[in-house]
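Chemist: Show me the folded form of this:
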Amino acid sequence: MRLFFSFTSPFARKVRICLRELGLAGTVDEILINPWTDEKLRAINPLAKVPTLVSNDGQVIFESGVICDFLDEEARSHGKIDRRLFPIAGPSRWRALQLQALADGIMTATGRLFADQQRPENERSDFVMNRQADAVTAGLAALNDQIDILNADLPGIGEISVASALEYLAFRWPDEKQFPLPANLAAWRETIGQRPAMVETRFYLPK
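Modeler: Alright, predicted model coming up:
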C-alpha cells in the first residue's frame, strides 16, 4: 500500500498514528508530498488532498476517517492486532465516531484560522476568523467535559483523533496562549503524546 501525506496535515498524522497502533507501518510506503503543487496527487485523488491511500489492489481511498476505518479492517483481516480502533456497534461505536467528528472539526477550524491569520490584514475576515476560533474554544471545552472517557493507554479512533487535534494546536501556536488547554486535557495530551506512534509522527515544517 502507499500513503501520500504531508508533515503538517493533522489528518494525515491521524492516519499515520493509526498505522502504527495497528502494526501496519511496515506494510505501507509513506510518500511525502506537497498537495498544493504535486499533480501526481490529483491524478489519483480528484480532490488533491492528503491523506490519500492506495491499497494493494489499486483502490484509492481518501478522507482520513475512511482510511483509518479501512486500515482497521485490514489489520483485523491479516491478524495484525486483536483490538479494534473502531468499535463494531452500540453506544461505544457512536461515542468513538462522535469523538472523531469533534476532533476533526477542531483540526479543520484550526487549519482555517491559522491560514487566515497568515493573510495580509486587509484580506482577512474577522467574522470568519472569530467563527473558527469559537469552534476551537467550544470544541476544547466539549473534550474537557469528556476527559473521563478518553483512554490514553489503549486509544481508539476517538482518542487518536483528539490527540492529533490537540498537538496540532500546539504545533500552530507553540506558546499556547491563544487556546490554553484545561489542566486535565493538557495532562492527557502529555500522557498520550509519549506513545511511540505519537513520537514517530510529530508535526514539523518542511525545510
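
Chemist: Every contact and neighbour count from this point should use C-alpha atoms.
Modeler: Noted.

Chemist: how much space is there between Ser92 and Gln98?
Modeler: In this view, Ser92 and Gln98 are 10 Å apart by C-alpha to C-alpha, to the nearest Å.

Chemist: can you pull out the strands in this structure?
Modeler: 2-5, 29-32, 52-54, 60-62 (DSSP state E).

Chemist: Give me the contacts around the first one.
Modeler: Outside strand 2-5, the residues that touch it by C-alpha atoms under 8 Å, 6 or more residues apart in numbering are 12-13, 28-33, 41, 50-55.

Chemist: Kindly indicate which of those lies nearest Ala197.
Modeler: Nearest to Ala197 out of the contacts of strand 2-5 is Arg13 (C-alpha to C-alpha; 9.8 Å).

Chemist: Would you do the same for the sequence below? I want to compare the two.
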Amino acid sequence: MKLFFSPASPYVRKVMVVASELGLADRIEKLPSAASPIKADQTIVVHNPTGKVPTLVTDDGLALFDSRVICEYIDSIDGKQRIFPAAGPARWNALREQAIGDGLLDAALLARYEGFMRPEELRWDAWMTGQLTKIDVSLAAIETIAGEFGDRIDIGTITIGCALHYLDFRFADRPWRDGNPKTAAWFERFSQRPSMTASSPFTA
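Modeler: The predicted structure is shown next:
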C-alpha cells in the first residue's frame, strides 16, 4: 500500500496510528507530498480529486481518501475489525467519538489556516473566534466521557488522541488541559502508546 502523507497532518497520523495498532504500519509505503489548501499537489490529484492527504493507494490500485474511509479499510484487511466495532452500541459509540475528534480537528485546522496561511490584512477575527469556540466546546464534550475511556483502543479514542496531540503541536499557547482533568489524565497514558510516539510530528 502507498500513502500520500504529510508528517504534520493529524489525519495522516490517525491512519498511521490505526495501522500501527494493527501491526500493519510496515506494509505502508509513505509518499511525501506537497498538499496545500491553496495549491493542490498534482501527484495526489491523479488519485484523489481533492488533492488532500491522507490518500491511500491499495495493493490492487484502488485509491481511497478521507481518514475515516482509509482507517476502516485498514481495519478490514485481516477481517477481525479490531478498531471499528462490528455492530451494536459499541460501534455507534466509537463512531460518535470519532466524529467529535474529527470535528475538533476540522476546527483546529481552519483556525491554523486562518492564523498562519491567510495574509494578515485578510484575516477575519470572528471566523477565528468561531473555530476556537468549537474547539473549546468539543473539549468540554470529551471531558464528560473521558473517564469511561479506560484502556479502550478503537477509532473513537484514536481520533480523540490524535486531535488532542494536534492541539499540543499547533496550539501550545492554549492550554487545553486546564479545566479538563479527566481528559488530561487519560491522554497522559494514551500518548505513551508506541503507536502514538512513533507517529508524533515532534519526531517526524
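
Chemist: Now a PyMOL select for only the buried ones of the contacts of strand 2-5 of structure 1.
Modeler: Entered in PyMOL, the line below selects the buried ones among the contacts of strand 2-5 of structure 1, by 16 or more other C-alpha atoms under 10 Å:
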select buried, resi 12+13+28+30+33+41+50+51+52+53+54+55
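
Chemist: Can you find the partner of Asp102 of structure 2 in structure 1?
Modeler: Aligned counterpart of Asp102 of structure 2 in structure 1: Asp104 (TM-score structural alignment).

Chemist: Let me see the contact set for Gly156 of structure 2.
Modeler: Contacts of Gly156 of structure 2 by C-alpha under 8 Å, 6+ apart are Asn93, Ala94, Leu95, Arg96, Glu97, Gln98, Ala99, Gly101.

Chemist: Buried ones among these?
Modeler: Ala94, Leu95, Glu97, Gln98, Ala99, Gly101.

Chemist: Would you mind getting the average deviation of the lengthiest helix in structure 2 from structure 1?
Modeler: If you go by DSSP state H, structure 2 has its longest helix at helix 88-112. In the superposition with structure 1, the average deviation recorded for helix 88-112 of structure 2 is 0.5 Å (mean C-alpha distance after the TM-score superposition for structure 1).

Chemist: now what about that helix, what contacts it?
Modeler: So helix 88-112 of structure 2 is in contact with 10, 84-85, 128, 131-132, 134-135, 138-139, 142, 154-163, 166-167, 170, going by C-alpha under 8 Å, 6+ apart.

Chemist: Also stretch 28-47 of structure 1?
Modeler: By C-alpha under 8 Å, 6+ apart, stretch 28-47 of structure 1 touches 1-7, 48-50, 52, 60, 62.

Chemist: Could you report the neighbour count for Val162 of structure 1?
Modeler: 26 (other C-alpha atoms under 10 Å).
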